[in-house]
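Peer 1: I'll drop the sequence and a predicted model, then ask my questions.
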Amino acid sequence: MKIVGVRYTEKIYGSRDSPAVWNNELPWCDAINYGADVMAFQAFEIITDEGVSGLSPIHIGSLPERLSETIQGENPMNIERLWNKMYWATQGRLMNAVGAIDIALWDIVGKVTKQPVYRLLGGFRDKVPVYGSGGGLNLTKEQLIREQLWYVEQGHKAVKMKVGLADPDEDLERVKAVKEAIDPNIDLMLDVNNGWTVNVAIRMAKKLERYEIAWLEEPIWKMDIEGYSRLAKATEIPIATGEGWHGLEYWGRMLEKKCCDVIQADPTMCGGPTAWKKIATLAETHGVLMAPHHKPEHSVNAQITAAVPNGLIAEEFYPGYPIPMFEFYRGRPFQKNGWIEISQEPGFGVELDHDRMEWYKENHPTGPPKRIARSRRPSQSGLKINAPL
């Protein structure tokens, strides 16, 4: 079997409105990122000479030419060989693309062996808990509560919201309001998106402990290993981090310094399931859990979480985020009562629904974004007065 090419879907655009908060006028944002007004969907498949294809629902656009050339003519079953070739071809600088290809390769391996990927990676359990993720800082307090309650009404037993506003007291008010609104048995995670300094994070963590927060996510800059170590020692709240980083060297240092309780390695950005499984094994030796960041379609996240004994929980966004891309797959698992049953179909168990994609494109003629996504320096200094950026 040999790889003979890559086939892309046509790019489709759509809005990222929440079903609980329609027609929100403010752009989506967190502590350091402004979202685009529309988002793009584009998946790709790796094609083999034997008619077996591997789907990668990653939406990163066209692959760099050097990677397409690197895998051309190779046997897709040689996962470690291909991962190593891609890593050195890009010198570790294009891990999103490496991860996207790796996902498609695992889909092929699953189809050839007639096994779901989670079983090939370890097969620890056949269902995983999932939490509802949202809570953008653009939402008013009332809209935020409506959104979080919507997740609970759908059956989620855990939800996540953003914090990291310029005024820390406003963050505390929003957290208090959500905790009071949802059932006390519902777990609440907080995502800071690297928005605080170490001292602000320690101060805020102490104030947030009264709310029994399930985890505090990426409270400080991801590269500040010493800062994470200080913070983890200073609070009872579990610390989660790692969605945007890769490399066993980095994670080895984070784990040795006891910087976190939950690793959120993104299965695309870390280099695919091949790299994610190695990070999970390393984390297990330190008693640290895994909860993958939601970058690809969540059937991928659910499967890798189910594969390992330290898989904690998977992340799910509302249907329609960023567009109804979840409707573009046949076989996609949906949560029920806060759990996802892992597909027993070969590979990742999903296929593109081209008819649905064509229907959406014709009935929702949204063009390219007028407002592009961008990042900024965080404004959370811990002071009441913050200089505009």
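Peer 2: Sure, I can see it.
Peer 1: CA only for contacts and neighbour counts going forward, please
Peer 2: Will do.
Peer 1: tell me which element Ala306 falls in.
Peer 2: Take DSSP states H and E as the rule and Ala306 turns out to sit in helix 298-307.
Peer 1: chain center to the helix or strand just after that helix: distance?
Peer 2: Heading C-terminal from helix 298-307, the first helix or strand you meet, by DSSP H and E, is strand 314-316. Chain-centre distance of strand 314-316: 7 Å, with CA atoms, centre = their mean, to the nearest Å.
Peer 1: Tell me the first helix or strand C-terminal of strand 314-316.
Peer 2: Next in sequence after strand 314-316, counting helices and strands by DSSP H and E, comes strand 329-330.
Peer 1: For that following strand, name the packing helices and strands.
Peer 2: Counting contacts by 3 or more CA pairs under 8 Å, 6 or more residues apart in numbering; DSSP states H and E, strand 329-330 packs against strand 351-352.
Peer 1: if I look at the most centrally placed residue in the chain, how far off is Val262?
Peer 2: Centroid-nearest residue in the chain: His294, 1.9 Å away (criterion: CA atoms, centre = their mean). Going from His294 to Val262 by CA to CA, to the nearest Å gives 15 Å.
Peer 1: And for Asp167?
Peer 2: Distance check for Asp167 against Val262: by CA to CA, it reads 27 Å.
Peer 1: of these two, who's got more company?
Peer 2: Under the criterion of other CA atoms under 10 Å, the comparison of Asp167 against Val262 puts Val262 first, with 24 against 16.
Peer 1: quick one, what contacts that one?
Peer 2: 238-241, 288-291 (CA atoms under 8 Å, 6 or more residues apart in numbering).
Peer 1: ok, how many other residues are close to Gln183?
Peer 2: To be clear, residue 183 is Asp; Gln isn't right here. Residues near Asp183, counting by other CA under 10 Å, number 12.
Peer 1: show me what contacts it?
Peer 2: With CA under 8 Å, 6+ apart as the criterion, no residue contacts Asp183.
Peer 1: Gly99 too?
Peer 2: Per CA under 8 Å, 6+ apart, neighbours of Gly99: 267-273.
Peer 1: Quick check: the residue nearest to the centre of the chain vs Leu94, distance?
Peer 2: According to CA to CA, His294 and Leu94 sit 18 Å apart.
Peer 1: another structure for you, compare them:
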Amino acid sequence: MPKIEKISFIGLEYSFAPEKAYGMSRGGGFRRPGGLVEIETDAGVTGVGEAFGNPRVTLEYFRMIEPLFAGRSIFDFDHVEARVRNAMYHLGVGNQLTACLAAINVALWDAIARGFGVRVCDLIGGCGRTRFPAYASTGFFSDDPDRQLDHMLAEAAAHPYAGAKIKIGRGIRDDVARVRRAREALGPDRLLMVDINGAYTADLALACARAIEPWDIHWVEEPLPPGDLRGYAELRLRSPIPIAAGEAHHTVRDFRALIDGRCVDIVQPSIPGTGGLTEARRIATLAQAQNLRVAPHVWGGAIGLAAACQFIASLPDTPHTDHPPAPLMLEYDMSDNALRTGLLKTPLRLEAGHVLLPDGPGLGVELDRDAVERYRVC
């Protein structure tokens, strides 16, 4: 039985000039943090996973739980995770402990699949698709005069993406102006999503949805703070636009409340922050059992993007039809982030507005070691 011979954490950060800071309704920044967990088995196979968030915080959680994984079978993740959760229940789940476990989980799936010579998707549900329509995650609030909304929209419109998502949430008048400009830039046929990042109360979110409805919005993402489940349920009943959320929810327990409460129309687990591929698959099963759409949130580095590709590939068509009314899309971050664009020997391929599933075993990607060291901070 293959065992974990070595497990290690690499903290990463990409920083750029403060005057080029960008972000969302709650604020911006000029640093992109992240982390990697690498696992080496006693059979000489290495797997890698990504953790979301501040790497220095994640490192301390990693040091706490690393001894529980060392020497264990590569198939024992669920048992070790349960022990961690049961012993450390005071810490909750919405923290870097969950991000650390997510990276370990993905690294193990990567190592297991490489050991068998298959793709991760083959092990977690099978491969239903190898091309994923991408939507551009763009339209950030930016301090850079050379990269404002119109610049970003022009970039997105120049590629055959399925659509684009832009940031709003700084007042309804501004929301309407940004949405109008986005629809003009994208044209009538592309999907347009908006992201409020939890900056509104339910009454303001409803007013916003009603104000921007004429521009054919595919979904409103995170209109409310993640803990306002009653607000989400009330808003969903009244909003003329579908509601999406999930990037700030953690583990299947959080998502059960979101799903069972009929708080959203689109469920958005973020693999590096919600506990990994195993937990994301559990969440997808809950969503599909309630006949809700799944669209994973993807915001981070290259390994997280590769994991999202494997996750989407594994999802069955639900409800099954030869003519899906809405595409199962992959979020494609177009912000300045070298942890997404510069960490791999061979970047993920983008072709005709679709991201292609890598051909190789495991996650199908290989780290560029020089690039990893360039951005390493701990």
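Peer 2: Okay, I see it. These numbers come from a predicted model, not from an experiment.
Peer 1: hmm, back to that, checking the residue nearest to the centre of the first structure next. Helix, strand or coil?
Peer 2: Following DSSP: H, G, I helix; E, B strand; the rest coil, His294 of the first structure is assigned to coil.
Peer 1: for it, what are its contacts?
Peer 2: Counting by CA under 8 Å, 6+ apart, His294 of the first structure touches 266, 301, 314-316.
Peer 1: Do you have the helices of the stretch 51-200 of the second structure handy? List them.
Peer 2: Along the stretch 51-200 of the second structure, the stretches classed as helices by DSSP state H, counting those that start in this stretch are 55-69, 77-87, 96-116, 120-124, 149-157, 172-186.
Peer 1: Most tightly packed of the ones you listed?
Peer 2: Greatest average neighbour count among the helices of the stretch 51-200 of the second structure goes to helix 96-116 (a mean of 27), per mean count of other CA atoms under 10 Å.
Peer 1: got the contacts of Val262 of the first structure as a markdown table, with secondary structure and neighbour count columns?
Peer 2: Converted to a markdown table, these look like this (DSSP: H, G, I helix; E, B strand; the rest coil; neighbours: other CA atoms under 10 Å):
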| residue | secondary structure | neighbour count |
| --- | --- | --- |
| Pro238 | coil | 17 |
| Ile239 | strand | 22 |
| Ala240 | strand | 27 |
| Thr241 | strand | 30 |
| Val288 | coil | 20 |
| Leu289 | strand | 23 |
| Met290 | strand | 28 |
| Ala291 | coil | 26 |
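Peer 1: possible to save those residues as TSV with distance to Glu10 of the first structure?
Peer 2: As requested, the contacts of Val262 of the first structure are exported to TSV (distance: CA to CA, whole Å):
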residue	distance to Glu10 of the first structure
Pro238	41
Ile239	39
Ala240	36
Thr241	33
Val288	40
Leu289	37
Met290	33
Ala291	31
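Peer 1: which one among those residues gets closest to Trp339 of the first structure?
Peer 2: Ranked by distance to Trp339 of the first structure (CA to CA), the contacts of Val262 of the first structure are led by Ala291 at 14.0 Å.
Peer 1: Just tell me what that closest one corresponds to in the second structure.
Peer 2: Superposed on the second structure with TM-score structural alignment, Ala291 of the first structure falls opposite Ala295.
Peer 1: Who are the contact partners of the residue lying closest to its match once chain neighbours are set aside?
Peer 2: Using CA to CA, 6 or more residues apart in numbering and skipping residues adjacent in sequence, the residue nearest Ala295 of the second structure is Gln268, 5.1 Å away. Gln268 of the second structure is in contact with 244-247, 294-297, counting by CA under 8 Å, 6+ apart.
Peer 1: and with 10 Å instead?
Peer 2: Shown in contact with Gln268 of the second structure (CA atoms under 10 Å, 6 or more residues apart in numbering): 221-222, 244-249, 255, 274, 280, 283-284, 287, 293-298.
Peer 1: Show me what it lines up with in the first structure.
Peer 2: Checking TM-score structural alignment: Gln268 of the second structure goes with Gln264.
Peer 1: ok, that match to Phe348 of the first structure distance?
Peer 2: Using CA to CA, one obtains 20 Å as the distance from Gln264 of the first structure to Phe348 of the first structure.
Peer 1: do Asn194 of the first structure as well
Peer 2: 31 Å.
Peer 1: Neighbour count: those two, which is higher?
Peer 2: The neighbour count for Asn194 of the first structure versus Phe348, taken as other CA under 10 Å, is higher for Phe348 (33 against 22).
Peer 1: Could you verify my assumption that the more buried one touches Gly54?
Peer 2: Yes. Using CA atoms under 10 Å, Phe348 of the first structure makes contact with Gly54 at a distance of 9.2 Å.
Peer 1: Next, show the common contact partners of the two.
Peer 2: 103-104, 106-111.
Peer 1: and which of those is nearest to Phe44 of the first structure?
Peer 2: Ala104 (8.4 Å).
Peer 1: The closest one against Thr48, yeah?
Peer 2: No. Contact criterion CA under 10 Å: Ala104 of the first structure and Thr48 do not qualify, at 11.4 Å.
Peer 1: Mutual contacts of those two, please.
Peer 2: 54, 76.
Peer 1: Glu19 of the second structure is nearest to which of the helices of the stretch 51-200 of the second structure?
Peer 2: Comparing the helices of the stretch 51-200 of the second structure under CA to CA, the one sitting nearest is helix 149-157, at 16.0 Å.
Peer 1: so how far does the closest one sit from its counterpart in the first structure?
Peer 2: Relative to the matching residues in the first structure, helix 149-157 of the second structure has an average distance of 1.5 Å after the fit, by mean CA distance after the TM-score superposition for the first structure.
Peer 1: In the first structure, which residues correspond to that helix?
Peer 2: The aligned range for helix 149-157 of the second structure is 144-152, by TM-score structural alignment.
Peer 1: Stretch 217-224 of the second structure now?
Peer 2: Mapping stretch 217-224 of the second structure onto the first structure (TM-score structural alignment) gives residues 213-220.
Peer 1: Aligned to Arg236 of the second structure, what sits in the first structure?
Peer 2: Per TM-score structural alignment, Arg236 of the second structure is aligned with Ala232.
Peer 1: elements contacting the helix or strand harbouring that match?
Peer 2: Following DSSP H and E, the helix or strand that holds Ala232 of the first structure is helix 225-234. With contacts taken as 3 or more CA pairs under 10 Å, 6 or more residues apart in numbering; DSSP states H and E, helix 225-234 of the first structure sits against helix 198-208, strand 239-241, helix 248-256.
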